[in-house]
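> Here's my sequence, what's the structure:
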Amino acid sequence: METDMRGLNWATLGTGVIANQLEQALESRGRKLYAVANRTHDKAVAFAERYGIGKVYDDLNDVFDDSQVDVIYISTPHNTHIGFLRKALAAGKHVLCEKSITLNSDELDEAIALAEANHVVLAEAMTLYHMPIYKKLDELIGSGALGELKLLQVNFGSYKEYDMANRFFNRNLAGGAMLDIGVYALSFVRWFMSSKPDQILSQVKYAPTGVDEQSGILLTNPDGQMATVTLSLHAKQPKRGLAVFDKAYVQVTDYPRGERATITWVDDGRTETIEAGSTTDALAYEVADMETAIAGDPSVMHLDYTRDVMSMMTEIRRGQWNMTYPEEER
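Okay, here's the model as predicted:
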């Protein structure tokens, strides 16, 4: 059945930075959020007043029971995601969930099964998969112009103050570099690799709270393509992704929401820059693809890549580092 996309009602669960960007993205498409849910009611009211949104729930759980809600965007801390996913998916709501979509692969598999059972779309809000620059690069790779992929090098480093109570370092809020920023780096790797890595080596430095502060990761897939990933929450690095092919290498800066790529050709050293899309429209691209998925083409949300990335993160964090969160120890 074809759905009128202009008739889809979106609700936000959470009122942080991403929720503001979501509302602005909808407004750029001539739309508005239908409703706002938040644990702190006053924040939900203030958010609704700021944007002129008509509906605020007294109890955030009421969003799941509202028959007028078609899609819920979850942007709460990621250790709360699975609880909200269970309720939303069981209620027959489509869900776009902020990264990391869950803590581990077990939770993600459960959520995917729930989505399938209730015939709704579940997706992770991974901006990288929806930026036009990556679709343009995909076409170039597919044409054979760059040759075969050999190597990937991906960095992501933030400098966060050493406040062990904030969410970045707080184990009770699923802190650590892997789930917060590593998910972007590994999504970049998975986008370019022809198959999921099956060999993974890693090293980690822990913050005083026991979460991962810094790490280095080596990955190889069955096709012999290799990647190195460097992450840190207490050392600033450029968000730089490098894809090395036979005939050229491609660099994307600020790759989570990239809008341009620089290609350096091996034969003569010349460079060219290609551009597509706009960083500021990242959420608008995501919304558009989510609505395309709901209309009948779920492949545009790349849940298969999300599943592969979550598998890698779970293997590294639990399998190699033996690092768990309280929710995983109950």
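> make it CA atoms for all contacts and neighbour counts henceforth
Fine.
> what sits against L103?
H78, N79, A174, L179 (C-alpha atoms under 8 Å, 6 or more residues apart in numbering).
> Just the buried ones out of those, please.
Among the contacts of L103, those scoring as buried are H78, N79, A174, L179 (criterion: 16 or more other C-alpha atoms under 10 Å).
> returning to what we had before: mind putting the contacts of L103 into a markdown table with distance to Q199 and secondary structure?
Shown next, in a markdown table, are the contacts of L103 (distance: C-alpha to C-alpha, whole Å; DSSP: H, G, I helix; E, B strand; the rest coil):
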| residue | distance to Q199 | secondary structure |
| --- | --- | --- |
| H78 | 27 | helix |
| N79 | 27 | helix |
| A174 | 25 | coil |
| L179 | 20 | helix |
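> now, among these, which is nearest to L140?
L179 (30.5 Å; C-alpha to C-alpha).
> from what I can see the closest one touches S100, true?
Yes: contact criterion C-alpha atoms under 8 Å: L179 and S100 qualify, at 5.7 Å.
> Which two among the buried ones among the contacts of L103 are spaced furthest apart?
Going by C-alpha to C-alpha, the pair spanning the buried ones among the contacts of L103 furthest: N79 and L179, at 10.0 Å.
> Need the distance between the two termini of stretch 159-179.
16 Å (C-alpha to C-alpha, to the nearest Å).
> Now that stretch: buried residues?
For stretch 159-179, using 16+ other C-alpha under 10 Å, the buried residues are F168, F169, N170, R171, L173, A174, G175, G176, A177, M178, L179.
> Now distance to D70 too, for the contacts of L103, in TSV please.
Shown next, in TSV, are these (distance: C-alpha to C-alpha, whole Å):
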residue	distance to D70
H78	22
N79	24
A174	29
L179	28
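> now the other sequence, so there's something to compare against:
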Amino acid sequence: MRELRWATLGCGVIANQLAQAMESKGRKLYAVANRTHAKGVAFAEHYGIGKVYDQIDDVFDDPDVDVIYISTPHNTHIAYLRRALAAGKHVLCEKSITLNSDELREAMDLADANHVVLAEAMTLYHMPVYKKLNDIIASGALGELKLIQMNFGSYKEYDMANRFFNRNLAGGAMLDIGVYALSFVRWFMSSKPDQMLSQVKAAPTGVDEQAGILLTNPDGQMATVTLSLHAKQPKRGTAVFDKGYVEIYDYPRAERATITYVADGHTEVVEAGATDNALAYEVEDMETAIAGDSSVMHLDYTRDVMDMMTEIRCNQWHMYYPEEERA
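Prediction:
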């Protein structure tokens, strides 16, 4: 199979990490698309990328592009997904992949109709430590999952114009950081939660600033999630089984987990992969999916997480973005 040609749509922090991941594999991005052409040119010059499009939409019409990585703000994703998928491009899209479940279903239908791979760039699904933990769990060493406790809190300055609090840029804790916590929950739970209780504190702009969420699935597994954009918390995830519990810090790109076995209190440190290689793992799994094994991208988990976020944000909190009000 020939080497796939990747284009980045956007040239911010994640795009830089993508370019560096490619370089770590002895490769380069094929092309750059960016709304501000000068920034695209500077990005391409920095990484030795051969093509910069005059207009951002030109990337969709380029027959030489195989995969597009979308790393623009959440509320722009669906418009770019429509163009990319209809043009027959495989797409790896930054989290949150869409604003809501209806948008995601539309994108999934387009991917199916055009026989391409669509996936969310959720790093924890691709970090080797999670795959290693799955093997330990499957062995029965930890018993049955009972509880999950999740924390994610950032301290963002109270600037209501920045993207974290800006309603016009799909700001708020749920789509920015909650997506990580709920993806962790879905990774370990045996099925999607069907019971959801929550409380929310709104920022002055009307987006969610802080939240507490309680989840239960049909198997009786429970999870608690606390989120904040204005109160620092450790990025800590704990999965509690009847024979032991797993603790993971900095869980979105974790390379290390600690298991404590309750029978005698001894601990086991599980290490695999490297945080710095997070984007490289995503690229590898995406190319595996394009080669035929789409299960490694976990779009089913992405769908379940989007359903949870939509139920909580829209149906419980009644918090909508301008794009959703126009729909």
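> Any chance you could compute the TM-score here?
For this chain pair, the superposition-based TM-score is 0.99 by TM-score structural alignment, normalised by the length of structure 2; 326 aligned residues with a C-alpha RMSD of 0.4 Å.
> Next, see which of the contacts of L103 of structure 1 are matched by contacts in structure 2.
For the contacts of L103 of structure 1, the subset whose aligned partners also touch in structure 2 (both residues aligned by TM-score structural alignment, their matches' C-alpha atoms under 8 Å) is H78, N79, A174, L179.
> can you pull out the helices in structure 2?
Secondary structure of structure 2 (DSSP state H): helices at 13-24, 37-47, 77-86, 101-113, 128-138, 173, 179-188, 278-291, 299-310, 322-326.
> center of structure 1, which residue is that?
For structure 1, M126 is the residue whose C-alpha lies nearest the centre (C-alpha atoms, centre = their mean; 2.7 Å).
> Map that one onto structure 2.
Aligned by TM-score structural alignment, M126 of structure 1 pairs with M122 of structure 2.
> Give the full set of residues in contact with its match.
Applying C-alpha under 8 Å, 6+ apart, the residues near M122 of structure 2 are E94, K95, Y180, S183.
> Include distance to T205 of structure 2 and neighbour count when you put those residues into JSON lines, please.
What follows is the contacts of M122 of structure 2, written out as JSON lines (distance: C-alpha to C-alpha, whole Å; neighbours: other C-alpha atoms under 10 Å):
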{"residue": "E94", "distance to T205 of structure 2": "24", "neighbour count": "21"}
{"residue": "K95", "distance to T205 of structure 2": "22", "neighbour count": "24"}
{"residue": "Y180", "distance to T205 of structure 2": "23", "neighbour count": "24"}
{"residue": "S183", "distance to T205 of structure 2": "26", "neighbour count": "21"}
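> for those residues, which one is nearest E287 of structure 2?
Of the contacts of M122 of structure 2, the one sitting nearest to E287 of structure 2 (C-alpha to C-alpha) turns out to be E94, at 16.2 Å.
> Counterpart of that closest one over in structure 1?
So E94 of structure 2 corresponds to E98, using TM-score structural alignment.
> ditto for L182 of structure 2
L182 of structure 2 maps onto L186 in structure 1, by TM-score structural alignment.
> quick check, nearest of the buried residues of stretch 159-179 of structure 1 to F64 of structure 1?
Using C-alpha to C-alpha, L173 comes nearest to F64 of structure 1 of the buried residues of stretch 159-179 of structure 1, at 23.4 Å.
> what residue of structure 2 takes the place of the closest one?
So L173 of structure 1 corresponds to L169, using TM-score structural alignment.
> dump the residue contacts of the nearest residue to its match once chain neighbours are set aside.
What sits nearest to L169 of structure 2 in space, not counting adjacent residues and going by C-alpha to C-alpha, 6 or more residues apart in numbering, is R163, at 5.6 Å. Listed by C-alpha under 8 Å, 6+ apart, the contact set of R163 of structure 2 reads L169, A170, G171.
> ok now do the second one, which residues does it touch?
Read that as A170 of structure 2. Contacts of A170 of structure 2 (C-alpha under 8 Å, 6+ apart): P73, H74, N75, L99, R163, F164, Y321.
> could the residues you listed be laid out in a markdown table, adding distance to A15 of structure 2?
Compiled in a markdown table, those are given as follows (distance: C-alpha to C-alpha, whole Å):
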| residue | distance to A15 of structure 2 |
| --- | --- |
| P73 | 12 |
| H74 | 15 |
| N75 | 18 |
| L99 | 21 |
| R163 | 18 |
| F164 | 19 |
| Y321 | 25 |
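> Strands - which of these land there?
Among the contacts of A170 of structure 2, no residue falls in strands (DSSP state E).
> Name the nearest of these relative to Y155 of structure 2.
Nearest to Y155 of structure 2 among the contacts of A170 of structure 2, with distances taken as C-alpha to C-alpha, is F164, at 10.6 Å.
> thought that closest one was touching I177?
No: F164 of structure 2 is beyond contact range of I177, at 10.0 Å (criterion: C-alpha under 8 Å).
> corresponding residue for I217 of structure 1 in structure 2?
Match for I217 of structure 1 (TM-score structural alignment): I213.
> Point out the most buried one among the helices of structure 2.
Mean neighbours per residue, mean count of other C-alpha atoms under 10 Å, is largest over the helices of structure 2 for helix 173, with a mean of 25.
> Give me the mean deviation of that one from structure 1.
Compared with structure 1 after the fit, helix 173 of structure 2 shows a mean deviation of 0.2 Å (mean C-alpha distance after the TM-score superposition for structure 1).
> Now do that helix: which elements does it pack against?
Under the contact definition 3 or more C-alpha pairs under 8 Å, 6 or more residues apart in numbering; DSSP states H and E, helix 173 of structure 2 sits against strand 208-216.
> what's the mean gap between the strand it packs on and the aligned bit of structure 1?
Relative to structure 1, strand 208-216 of structure 2 is 0.1 Å off (mean C-alpha distance after the TM-score superposition for structure 1).
> what's the angle from that strand to helix 179-188?
10 degrees (axes from the mean of the first three to the mean of the last three C-alpha atoms, to 10 degrees).
> Buried residues of strand 208-216 of structure 2, list them for me.
In strand 208-216 of structure 2, counting by 16+ other C-alpha under 10 Å, buried: D208, E209, Q210, A211, I213, L214, L215, T216.
> Does anything pack onto that strand? Which helices or strands?
The contact analysis (3+ C-alpha pairs under 8 Å, 6+ apart) places strand 208-216 of structure 2 against helix 173, strand 195-202, strand 222-228.
> change it to 6 Å
strand 195-202, strand 222-228 (3 or more C-alpha pairs under 6 Å, 6 or more residues apart in numbering; DSSP states H and E).
> Distance of the corresponding residue of structure 1 for D62 of structure 2 relative to E98 of structure 1?
Under the alignment (TM-score structural alignment), D62 of structure 2 maps onto D66 of structure 1. D66 of structure 1 is 21 Å from E98 of structure 1, where distance means C-alpha to C-alpha.
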